[in-house]
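Enquirer: show me how the following folds:
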Amino acid sequence: MERVEPIRSEKKIKDLKKYPLGAGNMRNYALIVLGLNTALRISDILQLTWEDVYDFEEKTFKTHVYIKEQRTGKDKKFLLNKNTIEGLLKHKRKLGHINHQDYIFSSRNGENKAITRHMAIRIIKESCAAVGIKEHVGCHSLRKTFGYHSWKKGVPVPVLMELFNHSTQAITKLYLGISQDDIDDVYRLVEL
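Expert: Predicted coordinates for the structure are as follows:
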């Protein structure tokens, strides 16, 4: 798997979210917003069904989602924040009727099949290119972007390690995509 970078510019992230909205593609918008706000791997995102995120009895989105990670087999609980719920709601409204077992990111080819990882990569790369994101990006860029911006806002590495379900802090530090600009910012901040 090739190494991808987080999206460091908050303006570019906003542009990235606006791009599918402008095209009226709520599925792709929800995919990008969910990826940016949950730090899930694409394999876990693509397996989500509406039942995972939506309470059909209460007719409302759940506050927390429980999954078993595909790659690690570990249980994971995560919060659906305001932006994620908004993205899912836009997608749900565009679809109209949804069933419990329908994949959230369903393919247009075939009955109740999730889009493929290849399609997700294409969506993300094309969207990033369209808004001028120059970093080497892929599906994991959304996960890394969450980590990078969490770290920049002061979330400690051990908390991010737990959030990512990493076994070591060294792995988490690699995820953060710390650049020379970030190191230079420390020198600017600490003038003794």
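
Enquirer: hey, let's count contacts and neighbours off CA atoms from now on
Expert: Will do.

Enquirer: and residue 48, how many neighbours does it have?
Expert: Neighbour count of residue 48, defined by other C-alpha atoms under 10 Å: 19.

Enquirer: so it sits against residue 103, correct?
Expert: Yes - Residue 48 lies in contact with residue 103 (C-alpha atoms under 8 Å); the separation is 5.9 Å.

Enquirer: what about the spatially most central residue of the chain, distance to residue 134?
Expert: Of all residues in the chain, the one closest to the mean position by C-alpha atoms, centre = their mean is residue 35, 1.1 Å from it. For residue 35, the distance to residue 134 equals 19 Å [C-alpha to C-alpha, to the nearest Å].

Enquirer: ok, back up a step: so what's the residue nearest to the centre of the chain up against?
Expert: Applying C-alpha atoms under 8 Å, 6 or more residues apart in numbering, we find residue 35 in contact with 41, 42, 45, 142, 143.

Enquirer: which one of those residues has the most neighbours?
Expert: Neighbour counts for these peak at residue 142, which has 29 neighbours (criterion: other C-alpha under 10 Å).

Enquirer: and this one, please, so the two structures can be compared:
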Amino acid sequence: MQTVQPIKDREKIEAIKKILRASTLRNELLFVLGINTGLRISDILALKISDVLTKKGVVDRLDLREKKTKKKRIIALNKKTCRLIQRYLETERSVARQDEPLFLSQKGTRRPISRQHAYDILNEAARSVGITERIGTHSLRKTFGYFAYKQGIDLAMIQKLLNHSSQTETLRYIGITQEQMDEVVLRLEL
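Expert: A predicted model of the protein is given here:
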């Protein structure tokens, strides 16, 4: 499996959202949910409408068991993500049943889109905004970690959120290079 990179440019992230929104809200939500939660694509694609919508409305937390680790997790959803879920459900999934996949395939089946299709959606959007680095579905998770780090979130917290065994693994995972670490030291000059 090839290593993919996080998307490190906010302008390109916004451009990708715009491109995906023009195709379907489903595709935009797939991207937004991934970069705002750090969930693996297998967990995102496994979501059902009942995971995000109750009789009271759109949930503000996802309660799930990770496919890879089998660990139970509760993941908060920010307001922007909740609003997008609401809009998506109202416009593209208004007649959906609670037990249906959130990211329903458009091929007439009652199944979620495939990992490959999710990869194709994300890659096409990334290429169209000029991203040349290797991008894949895991780029969403890495982008979450990268921007959490850039916002000053403690590395130990990011490590815990991504369920990594070491901070070194987390730094490598989110694309922090030796050159970037050297630059911090060289600029310090106390």
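
Enquirer: span of stretch 59-79 of structure 2 from start to end?
Expert: End-to-end distance for stretch 59-79 of structure 2: 10 Å, by C-alpha to C-alpha.

Enquirer: now it: which residue numbers in structure 1?
Expert: Mapped onto structure 1 using TM-score structural alignment, stretch 59-79 of structure 2 covers residues 62-82.

Enquirer: neighbouring contacts of that stretch?
Expert: Stretch 62-82 of structure 1 is touched from outside by 37, 38, 43, 44, 52, 53, 54, 55, 165, with contacts defined as C-alpha under 8 Å, 6+ apart.

Enquirer: try 7 Å this time
Expert: 38, 43, 44, 52, 53, 54, 55 (C-alpha atoms under 7 Å, 6 or more residues apart in numbering).

Enquirer: give me the buried positions along that stretch.
Expert: Buried residues in stretch 62-82 of structure 1, counting neighbours by 16 or more other C-alpha atoms under 10 Å, are found at 62, 65, 67, 69, 80.

Enquirer: starting at the chain centroid, how far to the helix or strand that contains the second one?
Expert: What that stands for is residue 65 of structure 1. Residue 65 of structure 1 belongs to strand 64-68 when assigned by DSSP states H and E. Its chain's average C-alpha position is 15 Å from that of strand 64-68 of structure 1, according to C-alpha atoms, centre = their mean, to the nearest Å.

Enquirer: again with stretch 32-44 of structure 2
Expert: 3 Å.

Enquirer: where in structure 1 does that stretch fall?
Expert: By TM-score structural alignment, stretch 32-44 of structure 2 lines up with residues 33-45 in structure 1.

Enquirer: and stretch 131-141 of structure 2, by the same measure?
Expert: So stretch 131-141 of structure 2 is aligned with residues 133-143, judged by TM-score structural alignment.

Enquirer: show me where structure 1 has strands.
Expert: With strands called from DSSP state E, structure 1 shows them at 54-55, 60-61, 64-68, 75-79.
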